[in-house]
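Trainee: Quick one, structure for this:
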Amino acid sequence: MANMLDLDQLRTFVAIADSGSFTKAADSVHKTQSAVSMQMRRLEERIGKPIFGRDGRSAKLTEQGERLLGYARRMVRLSDETMAAFDDEELSGRVRLGTPDDYADRFLPEILARFSRSNPRVEVTVVCEPTIQLIEALRAGELDLGIITNTKDTPTAEIVRQEPLLWVASGHHRLEEEEVLPLALGRDTCCWRRTALESLSATNRKYRLLYASNNSTALSAAVLAGLAISVQPESALRPGMRVLSEAEGFPRLAPCEIGLLRAPNRPTNAIVDALAEHIVSSLDNLSMRAAAE
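Mentor: So this is what the prediction gives:
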């Protein structure tokens, strides 16, 4: 019994990690700063490891603190989901979410599973379109939330995930050795396509665009068949793909930023807020799992 973790302490710990401050966390969990500090001392005693750096009131996590954070997030979410399942006043209604198809394939299974468990009476409508079309739909009020690729040309979005953008080829072919590189990229509105072509032009590397599609599955098929080279975010890598490095003549690309965008000028909506929270926590949890692997 002495080793049991206190859920309230874990909730406070997550609030500190998210806000980066004991003071801000105290406000969000409705406690005094001294109470928050006491909770963290007791949590460290239970863990038997230091979870914060020892420079005053720093909220910087130690290596053990980072390790604990993943478990703490899962325990707090599971507690919230359990209480929501027995809440007679649970949310009901409809929310409209837009996302490019590659993000839908990689991220939606966890997002929707978690959201549905917490909000079983909410209907989620999902629209899969390229980022530029999702932005237009959000402006027109046709969507409530959009998971988009953030660029300098997109509206200000909350960045919820960042990962490397990589050159990829088939693991069984050596297309990078060809004098003229065969490419499979998005349509002409795709920011990754522009990034890839501009970087090749800057290095005077010859290329020819063989396949163009907004469908990530089609582009991956061309890569896996050994027909073309493409660019993919790290989380999109599939078995059979091989990453091409700077040593092989492929310039480093700017990282992929995934943003969460809300429909502008819309009143606060509890359902939209709930889904947004699940998106942020799910993508953050995915990032931690990827780092651990």
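
Trainee: Only C-alpha atoms from now on, for both contacts and neighbour counts.
Mentor: Fine.

Trainee: got a list of what A212 touches?
Mentor: A212 sits next to 184-187, 219 when contact means C-alpha atoms under 8 Å, 6 or more residues apart in numbering.

Trainee: again, only using 10 Å
Mentor: Counting by C-alpha atoms under 10 Å, 6 or more residues apart in numbering, A212 touches 183-188, 190, 193, 218-219.

Trainee: that's a helix at E44, yeah?
Mentor: Yes. Assessed by DSSP: H, G, I helix; E, B strand; the rest coil, E44 belongs to a helix.

Trainee: count of residues packed around it?
Mentor: Neighbourhood size, E44 [other C-alpha atoms under 10 Å]: 15.

Trainee: what about the nearest residue to R252 once chain neighbours are set aside, how many neighbours?
Mentor: With sequence-adjacent residues excluded and distances taken as C-alpha to C-alpha, 6 or more residues apart in numbering, R252 is closest to E246, at 6.4 Å. Residues lying near E246 (other C-alpha under 10 Å) number 10.

Trainee: so who does E246 touch?
Mentor: 167, 252-253.

Trainee: Could you do D87 as well?
Mentor: For D87, the contact set (C-alpha under 10 Å, 6+ apart) comprises 81, 118-119.

Trainee: from these, which ones fall inside helices?
Mentor: Among the contacts of D87, DSSP state H puts 81, 118 in helices.

Trainee: any chance of the contacts of D87 in TSV, with neighbour count and distance to T154 too?
Mentor: Shown next, in TSV, are those (neighbours: other C-alpha atoms under 10 Å; distance: C-alpha to C-alpha, whole Å):
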residue	neighbour count	distance to T154
E81	18	33
S118	25	31
N119	22	31
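
Trainee: and this one, so I can compare the two:
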Amino acid sequence: MSLSLDIDLLRSFVAISEARSLSRAASRVGRTQSALSQQLKRLEEIVEQPLFQRTGRGVLLTAHGERLLTHAQRILRLHDEAMADLSAKGLSGTIRFGCPDDYAAVFLPYLLRQFASQHPSVLVEVICAPTPRLLQQWDKHALDLALISLPDGAPDETIIRREPLVWVGCPGTETADFDPLPLALSSPDTLDHLAARASLDRAGRGYRIAYASDSLAGLTALVRSGQAIAVLTRTAVPADLCILDTTATLPALPSVGISLKLGRSTPLSEAFAEHTRRSLPLL
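Mentor: Now for the predicted structure:
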């Protein structure tokens, strides 16, 4: 008997690949972790290949999983477009959405895919940059919406989600071996840069800026080399890097709040804003 790829199984598979964790994926799709695990087992039986490998911090796609993900995303996109077209539902148009790199890597795949499933005729133009650069674009009216970081202590009513900042290094990093401590940080006006320097200054720990850039890829590359440590939001830490324990000379960092700025109100921008506010706390 021939087997086929069930849409529901593919949707759960994509959710797991994006969340990198069965527990986080379960909350996204509204299933128990046990039910999601059974779905994954069923899908692996159908394709006769392992799709994920488990790690200490979640799951990673295997080579076969990477190949299936490409097909699954295309199948789901076409399925959702067909359903929206036949039901004559959904908005259309273009919106310009600003998002910091670290949030983009974790949150954007789900946000965009879920919104596209309801509104396949909408084009979302994404501009990735740190919050200070997004605010500059905002002031020029170059963005319709922007996801931005706010410092600890910002009014609660503006916050969609809070994210702790953490020290990040490659496996085996011993910060006691460095004097001064080499840091890979975003530009000097960003919250991670300001928080890192302020906490180390208070602790009296010597440090040097080994790399300062708005490029998240550049920051993580230097961390992977073992030549520096970085500050990221907890959910943005790549699976191959580790969160460093805080000590008297590597003090705890504050949290940041994630907020959404909405410009001129239109049905399209309001719909995407509501989708973001509803989804972000669950990711």
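
Trainee: Please, where are all the strands along the first structure?
Mentor: Listed in chain order, the strands of the first structure (DSSP state E) span 92-99, 121-128, 145-149, 158-163, 165-170, 181-185, 207-212, 230-233, 241-244, 256-262.

Trainee: Can you check which of the ones you listed gets nearest to Q9 of the first structure?
Mentor: Nearest to Q9 of the first structure, of all the strands of the first structure, is strand 158-163, at 25.0 Å by C-alpha to C-alpha.

Trainee: Relative to K41 of the second structure, how far out is R205 of the second structure?
Mentor: According to C-alpha to C-alpha, to the nearest Å, R205 of the second structure stands 49 Å off from K41 of the second structure.

Trainee: One more: Q114 of the second structure?
Mentor: 24 Å.

Trainee: just V166 of the second structure next, same as before
Mentor: With distances taken as C-alpha to C-alpha, V166 of the second structure is found 34 Å from K41 of the second structure.

Trainee: Please apply the same query to A104 of the second structure.
Mentor: Look at A104 of the second structure and K41 of the second structure: by C-alpha to C-alpha, they are 29 Å apart.

Trainee: So between those two, which is more surrounded?
Mentor: Neighbour comparison, A104 of the second structure and K41: the larger count goes to A104, with 19 against 14 (by other C-alpha under 10 Å).

Trainee: Start from the N-terminal end of the stretch 151-293 of the first structure and give the helices.
Mentor: 191-202, 216-224, 270-292 (DSSP state H, counting those that start in this stretch).

Trainee: Which of those helices sits closest to T151 of the first structure?
Mentor: helix 191-202 (7.5 Å).

Trainee: Give the aligned range of the closest one in the second structure.
Mentor: Counting by TM-score structural alignment, helix 191-202 of the first structure falls onto residues 191-202 of the second structure.

Trainee: buried residues in the matching stretch?
Mentor: Using 16 or more other C-alpha atoms under 10 Å as the test for burial, stretch 191-202 of the second structure gives 191-193, 195-197, 199-200.

Trainee: and of the residues you listed, the nearest to D179 of the second structure?
Mentor: L200 (12.5 Å).

Trainee: list the contacts for the closest one?
Mentor: 181, 206-207, 248-253.

Trainee: Relative to L250 of the second structure, how far out is it?
Mentor: 7 Å.

Trainee: Residues that sit against both of those two, list them.
Mentor: By the contact definition C-alpha under 10 Å, 6+ apart, L200 of the second structure and L250 are jointly contacted by L181.

Trainee: related to what we said a few turns ago, distance to V95 of the first structure for the contacts of D87 of the first structure - can I get that in TSV?
Mentor: Formatted as TSV, the contacts of D87 of the first structure follow (distance: C-alpha to C-alpha, whole Å):
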residue	distance to V95 of the first structure
E81	19
S118	14
N119	11
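
Trainee: what's near enough to touch the closest residue to Q118 of the second structure other than its chain neighbours?
Mentor: Leaving aside its chain neighbours, Q118 of the second structure sits nearest to G90 (5.8 Å; criterion: C-alpha to C-alpha, 6+ apart). Going by C-alpha under 10 Å, 6+ apart, G90 of the second structure touches 81, 84, 115-122, 268.

Trainee: Then R205 of the first structure?
Mentor: Contact partners of R205 of the first structure, counting by C-alpha under 10 Å, 6+ apart, are 179-181, 197, 199, 249-250.
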